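In: Fold the following for me, if possible:
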Amino acid sequence: MSADFHVNELDSGSDLETRLTEEHHDSLRLWLRMLSCTVMVEAEIRSRLRNEFGITLPRFDLMAQLERYPEGLRMGELSKRMMVTGGNITGITDQLEQENLVIRVPDPKDRRAYSVMLTPAGRTAFKRMAAVHEAWIVELFAGMPAKDKTHLSTSLSQVKTHLITSKK
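Out: From the prediction side, this is the model:
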């Protein structure tokens, strides 16, 4: 199932959990609950980024990666970190470069490669967007008590650790 399918399902008033019955395993129920919540939050963030800042989530995500690495990241590294193709990174970078939010600079270690860096304008724009984005996330999770957020985060950390160690 694609993310577009999930979003369309949510728009129609149903969600991923509607097909579950009591006979389904708790793990399957949990997976679909997490996926439903993720799709709903992501759809809301995408919409707000577009409406408030005129930016897509992938462009915001690329800027977030670059904000963490002021010295810049090579295109291949961005592709790996964002888990998208190099072509996608090139397209996003082209758009951001046209808006003077990022710049490509030759990699001093490899003349054939380029690193991408936020421009001063990009850094300023991202800082403003990131603060608003964080407030949105706080708002979207406001219905959950702090102790439950901590517990859920700990539990998901255990799942993540299990998934990482089971690959080895």
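In: alpha carbons only for contacts and neighbour counts from here, please
Out: Noted.
In: Run through the strands of the protein in chain order.
Out: Using DSSP state E, the strands of the chain run over residues 73-74, 102-107, 110-118.
In: to compare against the first, here's another:
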Amino acid sequence: MSDTISLSRRRLRTWIRLLRLTRRSESHLREFLRVEYNTTLPRFDVMAALHRNQTPIKMSDLSRMLLVSNGNATAIIGRLEQDGWVTRTPVKTDRRVIEVQLTDQGRAQFEILAAAHEAEVDKLFSGFDHDDLDTLRDMLKQAKGDDDDDSDD
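Out: Predicted coordinates for the structure are as follows:
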């Protein structure tokens, strides 16, 4: 019985470590984007979703993809539109439905942000080599509920 409690406790501590690492990394990236690029992580996430899709996306689909409310997505899109990085277009068949997409300027700006973001993440995890990353990925895949597609690892 004590082995089960001990293992349970170790799993809990591991989860707490993972949570701390995630929060610290996210906080660092938020500050990096704010200071170096005068933008926010939510704006980056919206731009990333639009960049991945290449074609206009319905606002409702964007909200669902990002797991945020329509109101949150609308506010972020509004600021991106003011910057000239996104356009909103009503769908002709249903004027209540709005599609959004990156402008050419927004796409170029996102590519700058994405390269800087990748470089900063690379610095955060510079202590890991290929073998370490493979081991970590494999271990994390063992966790129940991991449904991420790691096909490009």
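In: returning to that earlier point: present the strands of the first structure as CSV; the columns should include distance to residue 130 of the first structure.
Out: Converted to CSV, those look like this (distance: least, CA to CA, whole Å):
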stretch, distance to residue 130 of the first structure
strand 73-74, 19
strand 102-107, 16
strand 110-118, 14
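In: Nearest to residue 139 of the first structure among those strands would be which one?
Out: strand 110-118 (27.9 Å; CA to CA).
In: Trace that closest one over to the second structure and give me the residue numbers.
Out: Residues 94-102 of the second structure are matched to strand 110-118 of the first structure when aligned by TM-score structural alignment.
In: quick one: that stretch to the first structure mean distance?
Out: With mean CA distance after the TM-score superposition for the first structure, stretch 94-102 of the second structure departs from the first structure by a mean of 1.3 Å once superposed.
In: The second structure: which residue goes with residue 142 of the first structure?
Out: By TM-score structural alignment, residue 142 of the first structure lines up with residue 126.
In: Kindly apply the preceding question to residue 155 of the first structure instead.
Out: By TM-score structural alignment, residue 155 of the first structure lines up with residue 139.
In: what separates its match from residue 96 of the second structure, distance-wise?
Out: 45 Å (CA to CA, to the nearest Å).
In: Over to residue 42 of the second structure?
Out: From residue 42 of the second structure to residue 96 of the second structure the distance is 24 Å (CA to CA).
In: Between these two, which has more neighbouring residues?
Out: Comparing residue 42 of the second structure with residue 96 by other CA atoms under 10 Å, the one with more neighbours is residue 42, at 15 against 8.
In: In the first structure, what residue corresponds to the more buried one?
Out: Checking TM-score structural alignment: residue 42 of the second structure goes with residue 58.
In: what do you get for residue 75 of the second structure?
Out: Using TM-score structural alignment, residue 75 of the second structure sits opposite residue 91 in the first structure.
In: got it, and residue 30 of the second structure?
Out: That one, residue 30 of the second structure, aligns with residue 46 by TM-score structural alignment.
In: and that match, how many neighbours does it have?
Out: For residue 46 of the first structure, using other CA under 10 Å, the count is 16.
In: For the spatially closest residue to it that is not a sequence neighbour, give me its contacts.
Out: In space, residue 46 of the first structure comes closest to residue 57 once its chain neighbours are excluded; the distance is 5.6 Å by CA to CA, 6 or more residues apart in numbering. For residue 57 of the first structure, the contact set (CA atoms under 8 Å, 6 or more residues apart in numbering) comprises 45-46, 49.
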